[in-house]
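Engineer: Return a 3D structure for these sequence lines:
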Amino acid sequence: MSVFALILIVLAIGLVGFVLGRRKGAALPDAPGAKIHSRPVYHGSYVFSWAVVPAFLLMAAWLAISPIVVFSTVERRIEADTQSASSSLGRSLVRSLGQGIRALPADEQVGLETAGIAQIKPLFERRGIPLPGGATDAMVPIAVEKNHMEDVSRLAMTGAVLVVAVAGLFLSLSRIAVRLRARNKVERIVKVFLILCSSIAILTTVGIVCSMLFESIDFFSRISPSSFFFGTVWEPRFAAAGSQAAGQFGIIPLLAGTLYIAFVAMLFAVPVGLFAAIYMAEYASSRVRSIVKPLLEVLAGIPTIVYGFFALITVGPFLRDISADINGLLTGNFTGFIQAQSILTAGLVMGIMLIPFVSSLSDDIITAVPRSLRDGSMGLGATPSETVKKVVLPAALPGIVSALLLTASRAIGETMIVVLAAGIAANITLNPFEAMTTVTVKIVSQLTGDLDFTSPQSLVAFALGITLFVMTLILNIIALAIVRKYREQYD
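Structural biologist: The predicted model follows:
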């Protein structure tokens, strides 16, 4: 039985328990001196919780532990029965073989426990199933055994989960009584559920940090942190598996490119987006606002790869041709001083992409400023522009800073626009007309291709990721300090 079908069955059992519990709660006698504590709906929810929650917890634990047990057994068989391939490669081949065998009809799977590659190859070819390269005869019975263990585990899980669900239903039904505090118990379960939901973001962040941190520690055990953080040359020299070539991993060119391109993008997006927000919030009529705001927000829905194409095909060549015409008029040499792939190209296109982030968030923040502040300013004789400049914007500043922080984080993490508009050259330059690249582009580059994922050339991607994480964390701390300072003045 599939997991989805099992979930539906457990939910159906829970709904049956809810109906029975509610009906039994409604039939409880309201005896003198023993007033019913909870309403029938809480009795039904109490039975539903006991039928569903333990069953789902058991299912989650089983699904987490079962693959570990199965693959530990498979790994022991691989080490004992095969002489080639590492255990990780052997697991991958056995997994692929097992998936292929499972795709065969049931009658063709009979007798494969003693088969070899020669026997299953025609079966795979007849069904159009790719045969994994490198698989050996000894791996076929291991794959069959793995499939059998998974089937037994799934069957046992189904039985155990259904038993727990039914047992929880009858046990909770038997406990329904006049003074049962069903409401308190249900509310406690809901509170725990809400706490778990609120913890997902924290746990996800912890998981991301740990996944990057451990690999970064491995990288820094091979490469000096000083050469990484203070090096000015980025030449990782992609190495094949087993190669000892390390190269140079100076992050300074990547950090410079990341900050430079993000600065140019913010330099373009912040004034345009902020002025658009002020116009829509303070000056535009409701009709104009209903048209302009959705049109601006359409930009946020365009995929970044489309912005990259726009930069590569339109903006970059346009800037190059314009600079060539200007240079020709001034010097007679019609060679463009702006490269098609440059910091300016990437910054302008990224700025266009960021305009809706700034304008939409700032517009909502400015609109949320209390009307009483505007009326008080007008009552004292201030003009609309003075009101905006002296009252509205300072009051909205904490929210605007948060919006700009979100925009800056979006700019720092952009990849596709930079690849197509600024290139992949790790340069250090102050000239915005030349090409640079960013940290995110090199993270993709280092994790792409046929590389050894235990080499410094691949591990450096995790060091770059943790560095980028620390950068955004520092931005958040600075923004929170600014927000706290001004919020105290206008609360």
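Engineer: rest of the way, CA atoms for contacts and neighbours
Structural biologist: OK.
Engineer: which stretches of the stretch 1-150 of the chain form helices?
Structural biologist: Secondary structure of the stretch 1-150 of the chain by DSSP state H, counting those that start in this stretch: the helices cover 3-26, 40-81, 87-102, 117-127, 139-175.
Engineer: Does anything pack onto the first one? Which helices or strands?
Structural biologist: Okay, so that is helix 3-26. helix 40-81, helix 139-175 (3 or more CA pairs under 8 Å, 6 or more residues apart in numbering; DSSP states H and E).
Engineer: What are the buried residues along it?
Structural biologist: By neighbour count on 16 or more other CA atoms under 10 Å, the buried set for helix 3-26 is 6-7, 9-11, 13-22, 24-26.
Engineer: before we move on, what about stretch 263-278?
Structural biologist: Within stretch 263-278, judged by 16+ other CA under 10 Å, the buried ones are 263-266, 268-270, 272-278.
Engineer: Mind putting the residues you listed into TSV with secondary structure and distance to Q99?
Structural biologist: Below are those laid out as TSV (DSSP: H, G, I helix; E, B strand; the rest coil; distance: CA to CA, whole Å):
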residue	secondary structure	distance to Q99
F263	helix	49
V264	helix	50
A265	helix	48
M266	helix	49
F268	helix	52
A269	helix	50
V270	helix	52
V272	helix	54
G273	helix	52
L274	helix	55
F275	helix	57
A276	helix	55
A277	helix	55
I278	helix	58
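Engineer: nearest to T454, of the helices and strands packed on helix 3-26?
Structural biologist: helix 40-81 (20.5 Å; CA to CA).
Engineer: Please generate a structure for the following sequence too, so the two can be compared:
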Amino acid sequence: MSNPAPAKIKRLRKRTAASTRQRMWRDVREKGIEGVLFMAAALSVLVTLGIVFVLLFESAQFFRHVSLVEFLTERNWTPSYANPKFGIMPLVCGTLLTTGVALAVALPIGTVVAIYLSEFAPFTVREVLKPLLELLSAVPTVVYGYFAIGFVAPMLQQIIPDLPTFSVLSAGLVMGVMIIPYVSSLSEDAMRSVPMLLREGSYALGANKIRTALGVVFPSALSGIGAAYILGISRAVGETMIVAIAAGMQPKVTINPLEPAATLTAFIVQVSLGDAAHGSIEYQSIFAAGLMLFLMTLAFNILGYVLRRRYHQAY
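Structural biologist: Coordinates of the predicted model:
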């Protein structure tokens, strides 16, 4: 009789070899996927570093001709005049003013919409209303700009007769409408991620829906809501076409939203049209303005990160 052991050993070796090849192939695929993901992450970091390098390099050329003290303290911004002045404060003031008007519209309305969609809206209403809101973010910003001067500004002039056609108020209101979806969508996602046990515990203690939404769900989701607010602020600070079309393009230090003003992004667009010679001090000023815009956005994001960590630990 033949001994079956060698045959079994051969089959076992074949299975072991096949299993080893499968593990090796799986390891190769996993390493390849990890490599692709790492390259994608590294590419985003390299692009960011490249942007920062260009801003710093070109801004250094600008600051060879303009002192940093003048740049930060001068109250006039007239780079194309015969006697140019390069005080960034009028552009910073216009940027912060339009952002403040936009946030005064977007944050309360976006938060109320998010609470309604998360806690009160029926499923069918939420499934229809949320995509319709998100369509607002798909409208080109140049359309919002012409909507501001063609509809919002004339409507406001019926209430405020002395209001000019180009003003911070009309641009800020339309910009606030534009960023409502960013605030409402992310805030609603954060509130819906709050565990149902917290709501049920609140109901068991006798609280109604509105008290549960404001006293339990909203504080528990504050970390995600804060992220939505920071995204809205960053979106408002970096908005270009609405303020370039509707805000008036007049750099001045003002806190009156009824007046025209210029923002950092609007000035960059104005110079980038081609009127300034490449390499001139006026052309290099757009990189200094871009660096200031980058630092402002970075400051808002760092503030948001600190607040998220604080409230995340609290809850």
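Engineer: re earlier: next, format the helices of the stretch 1-150 of structure 1 as TSV and append distance to A481 of structure 1.
Structural biologist: TSV is the format used below for the helices of the stretch 1-150 of structure 1 (distance: least, CA to CA, whole Å):
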stretch	distance to A481 of structure 1
helix 3-26	46
helix 40-81	41
helix 87-102	48
helix 117-127	63
helix 139-175	50
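Engineer: Any idea which of these gets closest to V483 of structure 1?
Structural biologist: Across those, closest to V483 of structure 1 is helix 40-81 (CA to CA), at 41.3 Å.
Engineer: so S290 of structure 1 is in which element?
Structural biologist: helix 286-298 (DSSP states H and E).
Engineer: what's downstream of that helix, the next helix or strand?
Structural biologist: Next along from helix 286-298 of structure 1, by DSSP H and E: helix 304-310.
Engineer: which one is T99 of structure 2 nearest to, not counting chain neighbours?
Structural biologist: Using CA to CA, 6 or more residues apart in numbering and skipping residues adjacent in sequence, the residue nearest T99 of structure 2 is A236, 5.4 Å away.
Engineer: Check the burial of that neighbour by counting its neighbours.
Structural biologist: Residues lying near A236 of structure 2 (other CA atoms under 10 Å) number 26.
Engineer: That one pairs with which position in structure 1?
Structural biologist: In structure 1, the residue paired with A236 of structure 2 according to TM-score structural alignment is A411.
Engineer: In this structure that match contacts V264, no?
Structural biologist: No. At 9.9 Å, A411 of structure 1 does not count as touching V264 under the criterion of CA atoms under 8 Å.
Engineer: ok, the counterpart of D218 of structure 1 in structure 2 - contacts?
Structural biologist: Here D218 of structure 1 is matched to Q61 in structure 2, going by TM-score structural alignment. Each residue near Q61 of structure 2 by CA atoms under 8 Å, 6 or more residues apart in numbering is listed here: Q284.
Engineer: where does Q61 of structure 2 sit relative to I281 of structure 2, distance-wise?
Structural biologist: Applying CA to CA, to the nearest Å, one obtains 8 Å for the distance of Q61 of structure 2 from I281 of structure 2.
Engineer: now do G50 of structure 2
Structural biologist: G50 of structure 2 is 22 Å from I281 of structure 2, by CA to CA.
Engineer: Over to F53 of structure 2?
Structural biologist: 19 Å.
Engineer: between those two, which one's more packed in?
Structural biologist: Under the neighbour definition other CA under 10 Å, F53 of structure 2 and I281 were set side by side, and I281 has more, 20 against 12.
Engineer: Now do the more buried one against V217 of structure 2, distance only.
Structural biologist: 53 Å.
Engineer: Return the residues in contact with A425 of structure 1.
Structural biologist: A435, M436, T437 are the contacts of A425 of structure 1 under CA under 8 Å, 6+ apart.
Engineer: Run a quick neighbour tally on the corresponding residue of structure 2 for Q341 of structure 1.
Structural biologist: Per TM-score structural alignment, the equivalent position to Q341 of structure 1 in structure 2 is F166. Using other CA under 10 Å, F166 of structure 2 has 23 other residues around it.
Engineer: if I've got this straight, F166 of structure 2 is in a strand?
Structural biologist: No. Using DSSP: H, G, I helix; E, B strand; the rest coil, the secondary structure at F166 of structure 2 is coil, not a strand.
Engineer: Need the nearest residue in space to it, chain neighbours excluded.
Structural biologist: Nearest one to F166 of structure 2, counting by CA to CA, 6+ apart, is G248 at 4.7 Å.
Engineer: What lines up with that neighbour in structure 1?
Structural biologist: G248 of structure 2 maps onto G423 in structure 1, by TM-score structural alignment.
Engineer: and its match, what does it touch?
Structural biologist: Q341, S342, A435, M436, T437.
Engineer: For the residues you listed, which ones persist in structure 2?
Structural biologist: Checked against structure 2 using both residues aligned by TM-score structural alignment, their matches' CA atoms under 8 Å, the contacts of G423 of structure 1 keep these contacts: Q341, S342, A435, M436, T437.
Engineer: Most widely separated two among these?
Structural biologist: Longest span within those, CA to CA: Q341 and T437, 10.2 Å.
Engineer: Return every residue with contacts to both of those two.
Structural biologist: A422, G423.
Engineer: center of structure 1 - which residue?
Structural biologist: T204 (9.0 Å; CA atoms, centre = their mean).
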